[in-house]
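Trainee: sharing a sequence plus its predicted fold:
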Amino acid sequence: MAKAICILTGNHTAFGVVFFKSDANGCVTVKGEFTGLTPGKHGLHIHSFGDLTNGWISAGPHYNPNNEMHGAPQDEKRHAGDLGNVDVNEDGLAKLEMEIQHFHLTGIHSVIGRTLMIHQNEDDLGRAGNEESLATGNAGVGVAWGVIGICQSNISEKALEEKSNQ
């Protein structure tokens, strides 16, 4: 079992903490909380690089090791980094919980060291019928981002949440 964590910051108002945990069957559970976002849906993606030297721009394109078109997390063919949307309430808060089988925390398709990013706009999941939709889902600029890092395997998610709130 492997664990990872990502602390997202970026535009000075949005903040998030996302935990990743893989099981013996290769499924990755992704749990997170976000604050400081505008209400509505926001695209969530893993980007190819953990390079934040130029903010969200240097993180590169969506993580796409199989050279697929952009799509929804449940689509058979989509970028490995396509995580769909986060639904933000009127208070600017959002919670995320999903199970993923199209990337891993170890091996050749590991997302460790890559950037997790929440975007300004809703991800259209590649269904808008234009070139940008098939590349990015028309999700727009990044508003919060962070590099996915290795997490100590003996630390619980609750302990990590408490540390991140200090």
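Mentor: Thanks, I have the structure now. Numbers count the residues shown, from 1 in each chain.

Trainee: from here on, just use CA atoms for contacts and neighbour counts.
Mentor: Noted.

Trainee: now the helices for the chain?
Mentor: With DSSP state H as the criterion, the chain has helices at 131-136, 157-164.

Trainee: closest one to Ile112 among these?
Mentor: Ile112 lies closest, by CA to CA, to one member of the helices of the chain: helix 157-164, at 17.3 Å.

Trainee: let's bring in a second model and compare:
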Amino acid sequence: MIRILAVVALAIGAAATAPAIASAQESSQTAVANFIGKDGKETGRATLTAAGKGVLIEMEVTDLPKNTWVAFHVHEVGSCDPAGGYESAGKHFAGEDANAEHGFLAQKGPHAGDMPNQYVGADGTLRAQVFNSFVSLDDKGTAIRGRALMIHARSDDNRSQPAGDAGDRLACAIIK
């Protein structure tokens, strides 16, 4: 009788830890990034999900210029200091190829952190789903967890060095 209770206790213990393990695995496959506007206030959020060959970024960001295209990039440093115009986030994330140039149209491009321009609607809100196949959440060399997402004031021309003539940095989010 004692032996049967021990087996049942082990089975109950294993079942109780299964959700914890699944939750830990799920959390390592996702990340969040809260956007901060130039005034230092939160303006939106991105959810990042690891995929087999890249990262899916789903986001909604408010208080942006209405009816316009804006550049969207991953920057090197996970720092979003609005007082310095978000220069604390550093340059665009190059990824494993330190010699890569900025832009999809550059001969030696793109940087791993280069992503397509995004459209902001009439309400000043950007809603997007972007898949970046050049990055990962946590794999060495391509990891973006701990780096910053950045929205710029203008669209990226996909060839000007070093940043596509994308203009001011409007909103920044640290990937956690």
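Mentor: The structure has been received and is ready for your questions. Because the structure is predicted, anything quoted here is derived from the model rather than measured.

Trainee: quick revisit: and of the helices of structure 1, who's closest to Asp123 of structure 1?
Mentor: helix 131-136 (7.7 Å).

Trainee: about what we covered before: which one, of the helices of structure 1, ends up nearest to Pro65 of structure 1?
Mentor: Distance to Pro65 of structure 1, taken as CA to CA, is lowest for helix 131-136 among the helices of structure 1, at 13.7 Å.

Trainee: name the helices or strands packed onto the closest one?
Mentor: The helices and strands touching helix 131-136 of structure 1, judged by 3 or more CA pairs under 8 Å, 6 or more residues apart in numbering; DSSP states H and E, number zero.

Trainee: what residue is smack in the middle of structure 2?
Mentor: What sits nearest the mean C-alpha location of structure 2, by CA atoms, centre = their mean, is Leu149, with 5.1 Å.

Trainee: looking at structure 1, name the residue matched to that residue.
Mentor: Using TM-score structural alignment as the criterion, Leu149 of structure 2 maps onto Leu116 of structure 1.

Trainee: go through stretch 135-155 of structure 1 and flag the buried ones.
Mentor: 135-140, 142-151 (16 or more other CA atoms under 10 Å).

Trainee: hang on, the earlier thing: make a markdown table out of the helices of structure 1 and add distance to Ala72 of structure 1.
Mentor: Converted to a markdown table, the helices of structure 1 look like this (distance: least, CA to CA, whole Å):
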| stretch | distance to Ala72 of structure 1 |
| --- | --- |
| helix 131-136 | 11 |
| helix 157-164 | 27 |
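
Trainee: just name the most buried of these.
Mentor: helix 131-136 (a mean of 18; mean count of other CA atoms under 10 Å).

Trainee: which ones among the buried residues of stretch 135-155 of structure 1 map onto strands?
Mentor: Among these, the ones falling in strands (DSSP state E) are 142-147, 149-150.

Trainee: measure the equivalent of Arg127 of structure 2 over in structure 1 to Glu131 of structure 1 for me?
Mentor: In structure 1, the residue paired with Arg127 of structure 2 is Lys95, using TM-score structural alignment. In this view, Lys95 of structure 1 and Glu131 of structure 1 are 30 Å apart by CA to CA, to the nearest Å.

Trainee: what's the single longest strand in structure 2?
Mentor: From DSSP E, the single longest strand across structure 2 is strand 42-51.

Trainee: sweet, I'm off.
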